[in-house]
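> Pasting the sequence and the predicted coordinates here, then a few questions.
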Amino acid sequence: MSATTTLLWVVFPYVSMAVFVVGLVWRYRYDKFGWTTRSSELYEKTLLRLGSPLFHFGIIFVALGHFMGLLIPKDWTEAVGFREVAYHFIATYMGSVAGLMTLVGLVLLIYRRRVTGPVFLATTRVDKFMYVMLAIPILLGMWATVQTQILGEAHGYDYRETISPWLRSLFYFQPMPELMADVPLPFKLHIAAAFLLFMIWPFTRLVHAFSAPVQYSTRPYIVYRSREESHATGSRDPRRGWEPSVAPRERRRRTSTNT
């Protein structure tokens, strides 16, 4: 086994995932206010309402497909009656639809950022770099699917015999880079681009993917009280459990009277 193979399929993935994990921890501890998407919805909504759902729903289905194909062993799916023909059909054609949704959504979002003045001005250099690094693995993944799975052999390339066990071997800390030797070039480029994306992930707005409004349903209500005297002394009776607020001028008058 050559040093290049070890560097590409052992060292590089581990370095990428280490930067990914450490970067997320660092970003959360020292840049919580920057842990945001910096939403630009106020500037433009029409293209956003079309492109954002296409991209996000597409990428979710793509992620689920990758999880099933890469992390779940082939023997497990066959043991429950999920044969290779059915898996190939779902992974290839339904995966292609999800990938196309993702790509179209991303193109619309990039187009929106370029042609909408305020959105373009709010786009940083890091954002531009992120969009490029995000588009590359998506395009390479589509290329790999079309060339090897749709236009290739009858049943396509069975990456669950090579790429999947190689990836799982990294998590077991027993890497088997020799499995990547005969993998088609489009898949190799797609994997390398994906690990590059993971390396820059913590330092971009992509961190919002790990945000969830867990405390939203349990947080206390925010009480708004009017400062207008008309609201405090109106004819309508206050609701049970609530007291009308006293306007600052009225409160000062009462205080001076008591003293």
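That came through, no problem.

> switch to C-alpha atoms for all contacts and neighbour counts from now on
Fine.

> following the helix or strand harbouring residue 22, which helix or strand comes up?
Assigned by DSSP states H and E, residue 22 falls within helix 12-30. Going down the chain from helix 12-30, the next helix or strand is helix 46-66, by DSSP H and E.

> what comes up buried for that next one?
For helix 46-66, a neighbour-count test (16 or more other Cα atoms under 10 Å) marks 47-48, 51-52, 54-55, 58-59, 61-62, 65 as buried.

> again, but for stretch 161-168
Counting neighbours by 16+ other Cα under 10 Å, one finds that the buried residues in stretch 161-168 are 162-168.

> can you tell me which of those are in helices?
163-168 (DSSP state H).

> measure stretch 28-35 end to end?
This stretch, stretch 28-35, spans 7 Å end to end (Cα to Cα, to the nearest Å).

> Show me which pair in the buried residues of stretch 161-168 is furthest apart.
162 and 168 (10.3 Å; Cα to Cα).

> Closest to residue 107 out of the buried residues of helix 46-66?
residue 51 (7.9 Å).

> got another, please set it beside the one above:
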Amino acid sequence: MAHPVDWFFWTVYPYLMLLSFFFGTIIRFAFYPASVTAKSSELLEKKKLMVGSILFHIGIILVFFGHVVGILVPKLWTDALGIPDHIYHLFALGGGGVGGGLALIGMLILTYRRFSDARVHLASSTSDLIVNVALLVTIILGLAASFIAGPSHPAFNYRETLSVWARQLFYFRPNYLLMVSTPMLYKIHVVCGLAIFGFFPYTRLVHALALPWQYIYRRYLVYRRKPQV
């Protein structure tokens, strides 16, 4: 019989974090729109920021879509297309390794910059520092789960356990027993990832949702030289 802690983490905890994400985001955009900013420290230090930010953003986008495919595409579908498990896992590890590696290198640079540069560190809030460390730890855990826990537990197939549980969250019937036998590194990675979602609206990360869509459809701004008198 599963422990009550398992039931809490795999039945209640995900919804607490997701509710915090949705309601926190709505409240921040509705009542504190001026605070939705990345608070750039580019003027204090630019070189490490540009390299780290580019690598991190490219990597995290690849990782995000990799997670979406891994969770939302059932094993039944790839089996129907005739894609063998070892080929699927080979591409998943390759893509995840590239995306996760880029995100890790970028986050290492950004975290080193934020803690080692005196001016950047002084301009950082406690939330900024926590976000950097949290993202770094979560990325490391994700890579460790894929390249250490996975090969160490050959009988474990996340597509038949973790991914199924994650999809069940969307229709409010998560079977927490699917997560009981999941390797610990995967569990910690999921807990940390959900925590980032939960605290997302209250940190600088919320700026990722403030995309300037108005630039797509706004009228062009015409600049004319002032006529000489």
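That came in fine, so what should we check first? Computed from a predicted model, the values in this text were never measured in an experiment.

> TM-score of the superposed pair?
TM-score of the superposed chains, computed with TM-score structural alignment, normalised by the length of structure 2, equals 0.92; 228 aligned residues with a Cα RMSD of 1.9 Å.

> which residue sits closest to residue 130 of structure 1, ignoring its sequence neighbours?
Distances taken as Cα to Cα, 6 or more residues apart in numbering put residue 204 closest to residue 130 of structure 1, at 6.8 Å, once the chain neighbours are dropped.

> Can you tell me what that neighbour aligns to in structure 2?
Under the alignment (TM-score structural alignment), residue 204 of structure 1 maps onto residue 203 of structure 2.

> Near its match, how many residues? Count them for me, please.
Close neighbours of residue 203 of structure 2, defined as other Cα atoms under 10 Å, add up to 19.

> Quick check: the gap between residue 214 of structure 2 and residue 25 of structure 2.
20 Å.

> ok, these two, which is more surrounded?
Using other Cα under 10 Å as the criterion, residue 214 of structure 2 and residue 25 rank with residue 25 on top: 20 against 8.

> Next, find the distance separating residue 53 of structure 1 from residue 204 of structure 1.
Separation of residue 53 of structure 1 from residue 204 of structure 1 (Cα to Cα): 20 Å.

> same thing with residue 46 of structure 1?
The value you get for residue 46 of structure 1 to residue 204 of structure 1, if Cα to Cα is used, is 25 Å.

> Quick one: the helices in structure 2, in order.
Counting by DSSP H, the helices of structure 2 are 4-7, 13-31, 47-72, 75-80, 85-116, 118-123, 126-144, 150-152, 162-170, 177-180, 184-199, 214-217.

> Can you lay out those as TSV showing distance to residue 228 of structure 2?
Below are the helices of structure 2 laid out as TSV (distance: least, Cα to Cα, whole Å):
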stretch	distance to residue 228 of structure 2
helix 4-7	76
helix 13-31	45
helix 47-72	41
helix 75-80	69
helix 85-116	48
helix 118-123	45
helix 126-144	50
helix 150-152	72
helix 162-170	64
helix 177-180	74
helix 184-199	56
helix 214-217	32
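
> Mean distance of stretch 90-97 of structure 2 to its aligned residues in structure 1, please.
Mean deviation of stretch 90-97 of structure 2 relative to structure 1 after superposition (mean Cα distance after the TM-score superposition for structure 1): 1.6 Å.

> what comes into contact with that stretch?
Stretch 90-97 of structure 2 has contacts (Cα atoms under 8 Å, 6 or more residues apart in numbering) with 62-63, 66, 143, 146-147.

> Just put the residues you listed in CSV and tack on distance to residue 177 of structure 2.
Below are the contacts of stretch 90-97 of structure 2 laid out as CSV (distance: Cα to Cα, whole Å):
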residue, distance to residue 177 of structure 2
62, 30
63, 26
66, 24
143, 24
146, 21
147, 24
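
> Would you point out the most distant pair within those?
62 and 147 (17.0 Å).

> Quick check: the residue nearest to residue 130 of structure 1 vs residue 75 of structure 1, distance?
Counting by Cα to Cα, the gap from residue 204 of structure 1 to residue 75 of structure 1 is 38 Å.

> out of the helices of structure 2, which comes closest to residue 37 of structure 2?
Closest of these to residue 37 of structure 2 is helix 13-31, at 11.0 Å (criterion: Cα to Cα).

> what's the mean distance for that closest one versus structure 1?
Mean for helix 13-31 of structure 2 is 0.6 Å (mean Cα distance after the TM-score superposition for structure 1).

> do stretch 100-107 of structure 2 as well
Averaged out, stretch 100-107 of structure 2 is 0.8 Å away (mean Cα distance after the TM-score superposition for structure 1).

> next one: that stretch to chain centre, how far?
12 Å (Cα atoms, centre = their mean, to the nearest Å).

> for stretch 207-225 of structure 1, same thing?
19 Å.

> again, but for stretch 41-58 of structure 1
Centre-to-centre, stretch 41-58 of structure 1 and its host chain are 14 Å apart (Cα atoms, centre = their mean).

> So which bit of structure 2 is it matched to?
Matched against structure 2 by TM-score structural alignment, stretch 41-58 of structure 1 falls on residues 42-59.

> ok, residues contacting that stretch?
Here stretch 42-59 of structure 2 makes contact (Cα under 8 Å, 6+ apart) with 98-110, 113, 119-120.

> quick check, nearest of those residues to residue 178 of structure 2?
residue 100 (25.3 Å).

> Identify the residues contacting the residue mapped onto that closest one from structure 1.
With the correspondence set by TM-score structural alignment, residue 100 of structure 2 lines up against residue 99 in structure 1. Contacts for residue 99 of structure 1 were tallied using Cα under 8 Å, 6+ apart; they are 58-59, 62, 138, 142.

> This completes my enquiry, with thanks.
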